[in-house]
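*Asks:* What shape does this take:
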Amino acid sequence: MADYILSDELREAVHVAEITMRPLLLKGEPGTGKTLLANYVAEARKLPLFRWHVKSTSLAKEGLYFYDAVARLNDSRFPEEEAMLRVRDVKNYIRLGALGEAFADPKKSVVLIDEIDKADIEFPNDLLLELDKMEFFIPETKEMITAKERPLIIITSNNEKELPDAFLRRCIFHYIEFPKREAMKEIILAHYPRINTELMEKALAMFYTIRKIESLRKKPSTSELLDWIQVLLHTGETLSSDQIPFAGTLFKSEEDYRVHLN
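*Replies:* Okay, here's the model as predicted:
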């Protein structure tokens, strides 16, 4: 990912996580590149990446393994010898999750646990032992899965809920600040190296002016700025001080859209 700009502070946080062999917990506004860091590190170091995108219904166990009892029951309905042999071996119905695959991989890897704060409050606590010991037990097969190489675990949170202290103690923490103007120029140029300087400066001025509006429900993020610039470049639209073309690219709620009209 040549277009990902890694700040010195974030580079240091990754380095500290590797030295201590603890998960790196990232917080920051949506669109500041928390999730993309895992892709960047994996690509830069040519390591396999295992992704676990957490949902509100996610359970900690799903990141380790899943026993498909329904598939096994369904297969047991068929009398063929091949089907019966498959049913007898419970291993055929065990699927490893992202952490499980990383532990089983003989090589070092990167694990992304994305938006951990979406799940139940007990979700992080249910992973404490596995993150400490880098191993877990599968009772259905009576197997202990132990990491051969301790993976670099990157965890993201959007601050939707507080994370337990016991979990936080086991992590290296880094807050990704929203990019200042000069840093944002680097990001834009990494994505659109041939952009006209005047257009970029006008777009940045308008973008940061918008972000200063206190009444906005959701301030536009880096990803929305990049989308907006892409549209401007594609259409050849010019910017003036009295209008915001393609405002729906920057504003993502009816209230914010009305604010810009006023």
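*Asks:* drop to CA atoms for contacts and neighbour counts, all remaining ones
*Replies:* OK.
*Asks:* Need the residue closest to the centroid of the protein.
*Replies:* Residue closest to the average C-alpha location in the chain (C-alpha atoms, centre = their mean): T35, at 2.7 Å.
*Asks:* Check which helix or strand that one maps to.
*Replies:* T35 belongs to helix 34-45 when elements are defined using DSSP states H and E.
*Asks:* Check the contact between the residue nearest to the centre of the chain and N158; I expect there is one.
*Replies:* No - judged on C-alpha atoms under 8 Å, T35 makes no contact with N158 at a distance of 10.7 Å.
*Asks:* for comparison, sequence B:
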Amino acid sequence: MRFEGTAAYVADKDLMVAVNAAIALERPLLVKGEPGTGKTELAKQIASSLGLELIEWNVKSTTRAQQGLYEYDAVSRLRDSQLGDERFNDISNYIRHGKLWEAFTTDKKVVLLIDEIDKADIEFPNDLLQELDKMEFHVYETGETIRAKHRPIVIITSNNEKELPDAFLRRCFFHYIRFPDIETLHRIVEVHYPGIKQKLVSAALTQFYEVREVAGLKKKPSTSEALDWIRLLVADDVSPEDLRGDAKNALPRLHGALLKNEQDVHLFERLAFLARRQG
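*Replies:* Model (predicted):
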């Protein structure tokens, strides 16, 4: 079982090596990188490439590790007992299965995505150590132990919002997705928009990387934002010549697809003002 990339996802050699190493070691693959570099999409493409089901656990700031295992609905059981409902006699009726339970009990191997683990509390990764290591957990309310029928391929993504505990990192295979160079991003654009005008793509990507390299930029535009921007340029039938426009106007065409906060817009406006003064 090896991941060789897909037609819909441009994966470099290092990334494919990392995925296959994690599969061989039966360790979770921890993927970090800038937002928009395809970390979540990687898990989807691994599942597609290997013909496996994908189970997604999207982590939020309020998510607890226990929710990935199961939750006991004591309130519903109390209500049913007061109403004389026969369901009350079987406590398993009030156990809600989490994503790990689902992944452990499927009849076939699956890909389990734990997305943006760094959004949760700092104790969240530590609380999953044993379950991800042993591939089992105990249900105290029913006394049963849930063991993985087939060890899932676990993909964990992080945007580096918080440092992850060392004990957790030791149990993972790590890969950092670097921001793609211009040739790789050109290939990514071609995958998403086959047959697109090459001169426009070349001009747009040249300007895109110039925007990313501006000193003082609060949020650099990501791969997904580059794709959105190029799509808008094509929709507006912008020519490569019109794309550059006046050199003194520092703001790129349709800049709302690239610049996502007022500080960065003001930065480019100041650069345009300085360029006009120097002119």
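*Asks:* Show me what the helix holding T35 of structure 1 is packed up against.
*Replies:* For helix 34-45 of structure 1, the elements it packs on are strand 24-28, strand 49-53, strand 110-114, strand 152-157, judged by 3 or more C-alpha pairs under 8 Å, 6 or more residues apart in numbering; DSSP states H and E.
*Asks:* Quick one: the ones you listed as CSV, columns for distance to E62 of structure 1 and mean neighbour count too.
*Replies:* Below are the helices and strands packed on helix 34-45 of structure 1 laid out as CSV (distance: least, C-alpha to C-alpha, whole Å; neighbours: other C-alpha atoms under 10 Å):
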stretch, distance to E62 of structure 1, mean neighbour count
strand 24-28, 20, 22
strand 49-53, 9, 20
strand 110-114, 12, 24
strand 152-157, 16, 24
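*Asks:* Any chance of those strands in CSV with distance to H174 of structure 1 as columns?
*Replies:* Formatted as CSV, the helices and strands packed on helix 34-45 of structure 1 follow (distance: least, C-alpha to C-alpha, whole Å):
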stretch, distance to H174 of structure 1
strand 24-28, 5
strand 49-53, 20
strand 110-114, 15
strand 152-157, 10
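*Asks:* Strands of structure 2, start to end?
*Replies:* Assignment of strands within structure 2 using DSSP state E yields the ranges 29-33, 53-58, 70-72, 95-97, 110-115, 136-139, 144-147, 153-158, 173-177.
*Asks:* So for D246 of structure 2, which of these sits nearest?
*Replies:* Set against D246 of structure 2 and scored by C-alpha to C-alpha, the strands of structure 2 come closest in strand 29-33, at 34.1 Å.
*Asks:* matching residues in structure 1 for that closest one?
*Replies:* Matched against structure 1 by TM-score structural alignment, strand 29-33 of structure 2 falls on residues 24-28.
*Asks:* circling back to that earlier point, could the strands of structure 2 be laid out in JSON lines, adding distance to Y193 of structure 2?
*Replies:* Shown next, in JSON lines, are those (distance: least, C-alpha to C-alpha, whole Å):
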{"stretch": "strand 29-33", "distance to Y193 of structure 2": "24"}
{"stretch": "strand 53-58", "distance to Y193 of structure 2": "25"}
{"stretch": "strand 70-72", "distance to Y193 of structure 2": "42"}
{"stretch": "strand 95-97", "distance to Y193 of structure 2": "40"}
{"stretch": "strand 110-115", "distance to Y193 of structure 2": "27"}
{"stretch": "strand 136-139", "distance to Y193 of structure 2": "44"}
{"stretch": "strand 144-147", "distance to Y193 of structure 2": "44"}
{"stretch": "strand 153-158", "distance to Y193 of structure 2": "26"}
{"stretch": "strand 173-177", "distance to Y193 of structure 2": "22"}
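*Asks:* Can you give me the buried ones in stretch 164-181 of structure 1?
*Replies:* 167-168, 170-176, 178 (16 or more other C-alpha atoms under 10 Å).
*Asks:* And the contacts of that stretch?
*Replies:* 10, 13, 16-17, 22-29, 32, 34, 121-122, 124-125, 128, 132, 204 (C-alpha atoms under 8 Å, 6 or more residues apart in numbering).
*Asks:* any idea how far the aligned residue in structure 1 for D264 of structure 2 is from A247 of structure 1?
*Replies:* The pairwise alignment with structure 1 assigns D264 of structure 2 to D256, based on TM-score structural alignment. With the distance defined as C-alpha to C-alpha, to the nearest Å, D256 of structure 1 ends up 10 Å from A247 of structure 1.
*Asks:* can you check A190 of structure 1 too?
*Replies:* For A190 of structure 1, the distance to A247 of structure 1 - C-alpha to C-alpha - is 23 Å.
*Asks:* just to revisit the earlier point, so for D256 and A247 of structure 1, which residue has more residues nearby?
*Replies:* D256 (19 against 14; other C-alpha atoms under 10 Å).
*Asks:* residues in contact with that one?
*Replies:* Contacts of D256 of structure 1 by C-alpha under 8 Å, 6+ apart are 215-218.
*Asks:* okay, the residues you listed in a markdown table with distance to I116 of structure 1 next?
*Replies:* Formatted as a markdown table, the contacts of D256 of structure 1 follow (distance: C-alpha to C-alpha, whole Å):
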| residue | distance to I116 of structure 1 |
| --- | --- |
| S215 | 28 |
| L216 | 26 |
| R217 | 23 |
| K218 | 21 |
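*Asks:* among those, which ones are buried?
*Replies:* If you count burial by 16+ other C-alpha under 10 Å, the buried members of the contacts of D256 of structure 1 come out as L216.
*Asks:* if we take the contacts of D256 of structure 1, which one ends up nearest to F50 of structure 1?
*Replies:* Nearest to F50 of structure 1 among the contacts of D256 of structure 1, with distances taken as C-alpha to C-alpha, is K218, at 30.3 Å.
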